[in-house]
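# Next one to model:
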Amino acid sequence: MKEEFVREIANKISDGIIILNADDRVIYANNYIKKALNVGNNEVQKIIVDLKSKEKDNKISITFKEIDYDGIGEILNCDEISYNYSKIVVLNKICNKDKCNYEAKNNVWGEVPLNEIIGESEAIKNIKNKIFKIANSSSSVLITGESGTGKEVIARSIHSQSNRRDKPFIAINCAAIPEPLLESELFGYEKGAFSGANNSGRVGKFELANGGIIFLDEIGDMPLALQVKLLRVLQERKFAKIGSNKMINLDIRVIAATNKNIKEMIKEKTFREDLYYRINVIPIELPSLSERKEDIKPLVLNFIEKYCNTCNLPKVKIENSVIDKLKNYPWEGNIRELQNAVEFMINLVGEDNLITTDILPEYIMNYYNKKSEYPLKSIIEDDFITLEELEKKYINFALSKYGRDTKGKAKAAKKLGIGLATLYRKS
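Purely as a prediction, here's the structure:
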């Protein structure tokens, strides 16, 4: 039970975790490592970690399937934890050595130039213009928008356009890290700060980002207690690690993002109003994909080119009829869902290298099949119905589309432009 708990925690940490046995062989790797190395669950034992390499330029060498990787991190001795475990390797970053060397010379922080933000809609043009204007400011930015609208892309573009582009861009997902670990992730800790702490201490994300930009994704999920500390850090521009009295001065820009309604959270006392005004100096609201339909075609063509290059495929074309269906689909998962759909179709494309309607994802085809059940059809079939009956049919149609649970009803009410109480009363 203890091992399962430890592994569950390890899989939620934003760093890589590798556990070695007494013979220094790998017995466990968390999801971060498996994704970075493209390792299957049954291949973990084939990872080789060179423990001596830590002495050279602070990098840990890893080999898997004859490919060498560099990892930046630390090795923890843990003989006292369990006789099965000898060491834990913690990695803040890991990549193919060739890729690491390339990034060190070119794009170490994952730059996104303005011209790589795809879209010519008025909303996207305005956002690009705002990024250009505010890039060199040190004021905090709050990016809001539905899940999958590209909030991190915008944050990285601000960094790429700014005078901090050669300084760190450090991203952390506040929702992905367990609450007890989040403070140490953000601010680090001193040697012996708490039971189980690393003997050499830990550098937090704020210290790593000093001089550059820290991106706090899903800030709406940050615990209230930590919001207090974050507010103080933003006000005073300095902080102390856990277990230390020494203050570290900060020259940092904060970009936060959320898909939640922070103003509603303030009313519910789950988000601090003073922190909201501190991070919301420059607001950027991203539109949903359904509000920028003219951008769907260029996005699709961009994804096709990307996957053709990644998979070493010949040029793939797409029928206009497919584009039309993609344009008129609601895309509740936004750009992320669209990208997933394009990847699906690329995998199914035939020898003619043409994407046709017959390889559209099933859920998109189902959407169009259900459109024939549109409630206004009743006017033709039943001659005429009363406005009250039509209203009820339309509300039930929205509920069948978005779901009849609390979340679905809220979404349906929003789309219909009525209050939730009205929807309950009339459905």
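# switch to C-alpha atoms for all contacts and neighbour counts from now on
Noted.
# Does residue 97 touch residue 70 like I think?
Yes. Residue 97 sits in contact with residue 70 when judged by C-alpha atoms under 8 Å, with a separation of 5.4 Å.
# if you count what's nearby, which of those two comes out ahead?
For residue 97 and residue 70, the more surrounded residue by other C-alpha atoms under 10 Å is residue 70, and the numbers stand at 22 against 16.
# Specify the local secondary structure of that one.
Secondary structure state of residue 70, per DSSP: H, G, I helix; E, B strand; the rest coil, is strand.
# which element is residue 7 on?
Using DSSP states H and E, residue 7 sits within helix 2-10.
# Could you also give me the structure for this second sequence? I'd like to compare it with the first:
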Amino acid sequence: MDQVKDKAKRVANSKSTVLIQGESGTGKELLARAIHNYSDRKNKPFIAINCAAIPDTLLESELFGYEEGAFTGARRGGKLGKFQLANEGTIFLDEIGEMPIHLQTKLLRVLQEKSIEKIGGHKSIPIDVRVIAATNKNLESMVENEEFREDLFYRLNVIPIFIPPLRERKGDVKILLEYFLKVYNAKLSKNIYGFSTEVESVLLNYNWKGNVRELQNVVEYAVNMENSIYIRMDSIPLKIKKLTEEASKDFQITTIRNMERKLIENSLKFYGKSVADKKMAAQALGISIATLYRKMKEYNIQLD
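Model (predicted):
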């Protein structure tokens, strides 16, 4: 994450497009806002639009606006699109992989010509906008499957930034737990000091498929449920407790003697019963043939 932040700082004042990739919940919009706030455009608009949340029929008018009378129901006086609203600032195109092909073509033209044309309009309107796009999809695979325009991909992917999932950032989990605990203590008027040792261990080792967003939700839930000064197991979501219990059942501790006996038995079953076979088994186990015979006698291992 230090490398991600350093890269973001270095490109903040560039006019080049940035493509932020990462799983859902890793904080792609947060990083986009950080890039904007660190840039010389920080006092200008930051306009975010989720390409997956708006119907295809409305997305074009949301992005580029429309002139009065452009279609039935069009607002009197027309409407400014997100690109015009973001002029001299930054536009953040979230879930860019969900943008329909016909709009990808229009977006490519906007990026190339630095101008937009409203629906129903007949003139080009110049714009000065920094474009940051984000997706949780593999755009390269989508290009290969002809689901995303190759030329648009290369236009967006000038500065690629990948945010790693939380399961690969175990060191961040504890920091985030403490941060969100402070946030929800203040928001919910609680005074919880921290997490019990058991809860902390469980949460530090949890897989976090929903990444930071899931962690935030878990802490908010736990703070709501907890009545003592420490978050206890009873206050964390049932799903996490069940997964922890299942993992505990799968992991069974056995003695070193039992493990050693099992290893020897399995080796002899694999190689065979002859003297030559036993020599190969001993070699595979990293012990001498004499030690193998002694262990067989000690554990009363008999070959059928």
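# roughly how far out does the helix holding residue 7 of the first structure sit from the chain middle?
Mean-position distance between helix 2-10 of the first structure and its chain equals 23 Å (C-alpha atoms, centre = their mean, to the nearest Å).
# which strands and helices sit next to the next helix or strand after that helix?
Toward the C-terminus, helix 2-10 of the first structure is succeeded by strand 16-20 as the next helix or strand (DSSP H and E). Under the contact definition 3 or more C-alpha pairs under 8 Å, 6 or more residues apart in numbering; DSSP states H and E, strand 16-20 of the first structure sits against strand 26-29, helix 31-37, strand 87-96.
# again, only this time at 10 Å
Here strand 16-20 of the first structure touches helix 2-10, strand 26-29, helix 31-37, strand 48-50, strand 67-77, strand 87-96, going by 3 or more C-alpha pairs under 10 Å, 6 or more residues apart in numbering; DSSP states H and E.
# What I need now is these written out in a markdown table, including distance to residue 136 of the first structure for each item.
Supplementary listing: those in a markdown table, determined by distance: least, C-alpha to C-alpha, whole Å:
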| stretch | distance to residue 136 of the first structure |
| --- | --- |
| helix 2-10 | 37 |
| strand 26-29 | 40 |
| helix 31-37 | 33 |
| strand 48-50 | 41 |
| strand 67-77 | 29 |
| strand 87-96 | 27 |
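# looking at the ones you listed, which is closest to residue 159 of the first structure?
With respect to residue 159 of the first structure, and counting by C-alpha to C-alpha, the nearest of those is strand 87-96 at 19.3 Å.
# tell me, the closest one lands on which residues of the second structure?
Matched against the second structure by TM-score structural alignment, strand 87-96 of the first structure finds no partner residues.
# same deal with stretch 18-34 of the first structure?
Across the second structure, nothing matches stretch 18-34 of the first structure (TM-score structural alignment).
# Just the helices from the stretch 1-150 of the second structure, written as ranges.
Counting by DSSP state H, counting those that start in this stretch, the segments of the stretch 1-150 of the second structure that form helices are 2-11, 28-38, 56-64, 82-85, 101-113, 139-144, 150-156.
# Find me the equivalent region of the last one in the first structure.
Residue correspondence for helix 150-156 of the second structure in the first structure, counting by TM-score structural alignment: residues 273-279.
# mean per-residue distance, that stretch to the second structure?
Its match in the second structure and stretch 273-279 of the first structure itself, once the structures are fitted together, sit a mean 0.4 Å apart by mean C-alpha distance after the TM-score superposition for the first structure.
# hang on, the earlier thing: most tightly surrounded among the helices of the stretch 1-150 of the second structure?
Ranked by mean neighbour count, the helices of the stretch 1-150 of the second structure are led by helix 82-85 with a mean of 22 (mean count of other C-alpha atoms under 10 Å).
# That helix vs the first structure, mean deviation?
Per aligned residue, helix 82-85 of the second structure averages 0.3 Å (mean C-alpha distance after the TM-score superposition for the first structure).
# residue range for that helix in the first structure?
Residues 205-208 of the first structure are matched to helix 82-85 of the second structure when aligned by TM-score structural alignment.
# likewise stretch 281-289 of the second structure?
Stretch 281-289 of the second structure lines up with nothing in the first structure when matched by TM-score structural alignment.
# distance between the ends of that stretch?
In terms of C-alpha to C-alpha, to the nearest Å, the two terminal residues of stretch 281-289 of the second structure are separated by 9 Å.
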